[in-house]
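Visitor: Sequence below, structure please.
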Amino acid sequence: MDITSILEEYKKGTLSLEAAQAALAERGRSHTAQTADLGFAHIDLARQERCGFPEVVYCAGKTVEQSVTILTLLMKKYDNIIGTRASKEVYERLLPDFPDVQYDDLARMVYQRKDTTIVNGDRTIAVVTAGTSDIPVSEEAALTAEIMGNKVMRIYDVGVAGIHRLLSRADDIRKANVVIVVAGMEGALASVVGGLVSQPVIAVPTSIGYGANFHGLSALLAMLNSCAAGVSVVNIDNGFGAGRLADILNRMR
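Guide: Modelled structure (predicted):
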């Protein structure tokens, strides 16, 4: 039984307190046991049940063999799986066994998306990008949100250096339920968008910029110091984190 059923049975009186406690304890043990020990990694096989989406594999720093082994295990179990910061070699190794696997060069994501159901069809996530150079991080965010079942609207290259470009799309941005803003350099776009919309804004600083940008630190600090209310900030270049947070928010009314 799932947790809701256990609690309902206890509430109705058809399950004693001791039996309910035992059932909950057994459920906890079964979830704890739902890991796969690969020697070099312990894979969480119950994350979808707990959090709504399976474990996502961060491939950077792993060998191709390690990434392929982990992704193979997950792709056999789940319809939709994501590997971020993956090389094309990982994709090529997976393709013979998983014909549905795809690779996006810009986002550097390898993914399997068998289930294309849009679970939030009446609610859109807007991904707004300051410059063309920010698109790789934006695509990581957009693809993440799409694979998790969201409708995504991309609005690219509307940075504050030519603010008329942004203002011409303001009505489109306001139609979204959640807005992701991706910007490098001085990171000003997040504050401007935050002052134009009533929806939650997720700011993503990128490492795009000249020397004083400090590989994205200046954009990060600018976004953290935003004077616009309702702006949250993820880490530098963390498109995946923004896409996942937007997915969670978009499932809420």
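Visitor: CA atoms for contacts and neighbours, from now on please.
Guide: Noted.
Visitor: what helix or strand does the nearest residue to residue 148 once chain neighbours are set aside sit in?
Guide: Across the structure, with CA to CA, 6 or more residues apart in numbering as the measure, the residue nearest residue 148 apart from its sequence neighbours is residue 247 (6.9 Å). Under the criterion DSSP states H and E, the helix or strand holding residue 247 is helix 239-250.
Visitor: Who are the packing partners of that helix?
Guide: In terms of contacts (3 or more CA pairs under 8 Å, 6 or more residues apart in numbering; DSSP states H and E), helix 239-250 is packed against strand 124-129, helix 135-147, strand 178-183, strand 201-205.
Visitor: Mean neighbour count and distance to residue 109 added to those, as JSON lines?
Guide: Below are these laid out as JSON lines (neighbours: other CA atoms under 10 Å; distance: least, CA to CA, whole Å):
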{"stretch": "strand 124-129", "mean neighbour count": "26", "distance to residue 109": "17"}
{"stretch": "helix 135-147", "mean neighbour count": "25", "distance to residue 109": "7"}
{"stretch": "strand 178-183", "mean neighbour count": "32", "distance to residue 109": "18"}
{"stretch": "strand 201-205", "mean neighbour count": "30", "distance to residue 109": "17"}
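Visitor: how about this one, so we can line them up?
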Amino acid sequence: MTDEEFIAMLHQYKEGKISEREAMKEFQRASFEDIGFAEIDHSRERRQGFPEVIFAEGKTKEQVLAIMESLKQTSKGSIMATRASCAQFDFVHAGLPETQYDEAARIIYIERPAKRDPAHTILILTAGTSDIPVAEEARLTAYLWGNEVKTHYDCGVAGIHRLLAHRDDIESANVIIVIAGMEGALASVVGGLTDKPVIAVPTSVGYGAAFHGVTALLAMLSSCAAGISVVNIDNGFGAGVLASKINHLR
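Guide: Now for the predicted structure:
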């Protein structure tokens, strides 16, 4: 519920057009909706600027559809379900034909119009091609949250000349997301090349001593390059949200 809708409801109550009980129900519905297996946070868009995002992994396809249907009715921003499977999308799409699916990002979404400022871009860099699924989750998240996004994939430190070839984009970006597995060295290198915020995402890519992303996580947390923040392993969504919030600061 927007501020204007909230004020309009107060006027309706004041003018006797709705009862106290009806007003109370509207207030409750605007806050959250209890559908038995989930309590949908309808006020999140008003508080944080974007509707509640569904984590589809672990949910049934019926649950994902029901939550998306509810959010569609009350939200103005894009609707997202992350870590979603093809099977979940097929079921959701049958009930909500306007949904789309990005298989690489594993996101089911309904895109709503958003204003994007081409002068304030988010740049996403990956160390390797195997990091692309996490990068695509970050890219689509940031895009749906109303940002211009550029990407350069497979430019890790094993061939540093590939990274340096993108120096112009590194210098012009407003926020940079660096995604790397193995030893996670790319975040430190990029952090030393820019005065912009760097969000590092460790991935679970790598052989045994990479410990499913723990090695990259610890390396990024221990970086000597200043101005690097680190999100959880494989958390492209979290990086996309944080980058968006930073990018919208003026």
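Visitor: Superpose the two chains and report the TM-score.
Guide: Scored by TM-score structural alignment, normalised by the length of structure 2, the superposition of the two chains gives a TM-score of 0.87; 230 aligned residues with a CA RMSD of 2.1 Å.
Visitor: Relative to residue 74 of structure 1, how far out is residue 250 of structure 1?
Guide: Residue 250 of structure 1 sits at a distance of 25 Å from residue 74 of structure 1 (criterion: CA to CA, to the nearest Å).
Visitor: Check residue 123 of structure 1 too.
Guide: Here the criterion is CA to CA. By it, residue 123 of structure 1 lies 28 Å from residue 74 of structure 1.
Visitor: Who has more neighbours out of those two?
Guide: Higher neighbour count among residue 123 of structure 1 and residue 74: residue 74, with 22 against 19, using other CA atoms under 10 Å.
Visitor: Kindly name the residues of structure 2 that line up with the helix or strand harbouring the more buried one.
Guide: Counting by DSSP H and E, the element that carries residue 74 of structure 1 is helix 64-77. Applying TM-score structural alignment, one finds that helix 64-77 of structure 1 aligns to the residue range 61-74 of structure 2.
Visitor: Give me the neighbour count for the residue nearest to residue 148 of structure 1.
Guide: As a burial measure, residue 247 of structure 1 scores 23 neighbours (other CA under 10 Å).
Visitor: residues touching it, list them.
Guide: Shown here is residue 247 of structure 1, whose contacts under the criterion CA atoms under 8 Å, 6 or more residues apart in numbering are 145, 148-150.
Visitor: how far away is the residue mapped onto it from structure 2 from residue 111 of structure 2?
Guide: Structural alignment places residue 247 of structure 1 opposite residue 244 in structure 2 (criterion: TM-score structural alignment). Look at residue 244 of structure 2 and residue 111 of structure 2: by CA to CA, they are 16 Å apart.
Visitor: can you map out the helices along structure 1?
Guide: Secondary structure of structure 1 (DSSP state H): helices at 3-12, 17-32, 47-51, 64-77, 88-94, 135-147, 163-167, 170-174, 189-194, 217-224, 239-250.
Visitor: Could you report the neighbour count for the equivalent of residue 133 of structure 1 over in structure 2?
Guide: Under the alignment (TM-score structural alignment), residue 133 of structure 1 pairs with residue 130 in structure 2. Around residue 130 of structure 2 there are 17 other residues, counting by other CA under 10 Å.
Visitor: Once you drop chain neighbours, what's closest to residue 130 of structure 2?
Guide: With sequence-adjacent residues excluded and distances taken as CA to CA, 6+ apart, residue 130 of structure 2 is closest to residue 205, at 6.8 Å.
Visitor: Quick check: the aligned residue for that neighbour in structure 1?
Guide: Superposed on structure 1 with TM-score structural alignment, residue 205 of structure 2 falls opposite residue 208.
Visitor: isn't its match right next to residue 133, touching?
Guide: Yes. Using CA atoms under 8 Å as the test, residue 208 of structure 1 is close enough to residue 133 to be in contact (6.9 Å).
Visitor: can you pull the contacts of the equivalent of residue 187 of structure 2 over in structure 1?
Guide: Under the alignment (TM-score structural alignment), residue 187 of structure 2 pairs with residue 190 of structure 1. In this structure, residue 190 of structure 1 makes contact with 181-183, 201-203, 223, 226, 231, judged by CA under 8 Å, 6+ apart.
Visitor: try residue 176 of structure 1
Guide: Residues in contact with residue 176 of structure 1 (CA under 8 Å, 6+ apart) are 123-126, 199.
Visitor: give me that answer again for 6 Å
Guide: 124-126 (CA atoms under 6 Å, 6 or more residues apart in numbering).
Visitor: Leaving out chain neighbours, which residue sits closest to it?
Guide: Counting by CA to CA, 6+ apart, residue 176 of structure 1 lies nearest to residue 124, which is 4.8 Å off, once chain neighbours are set aside.
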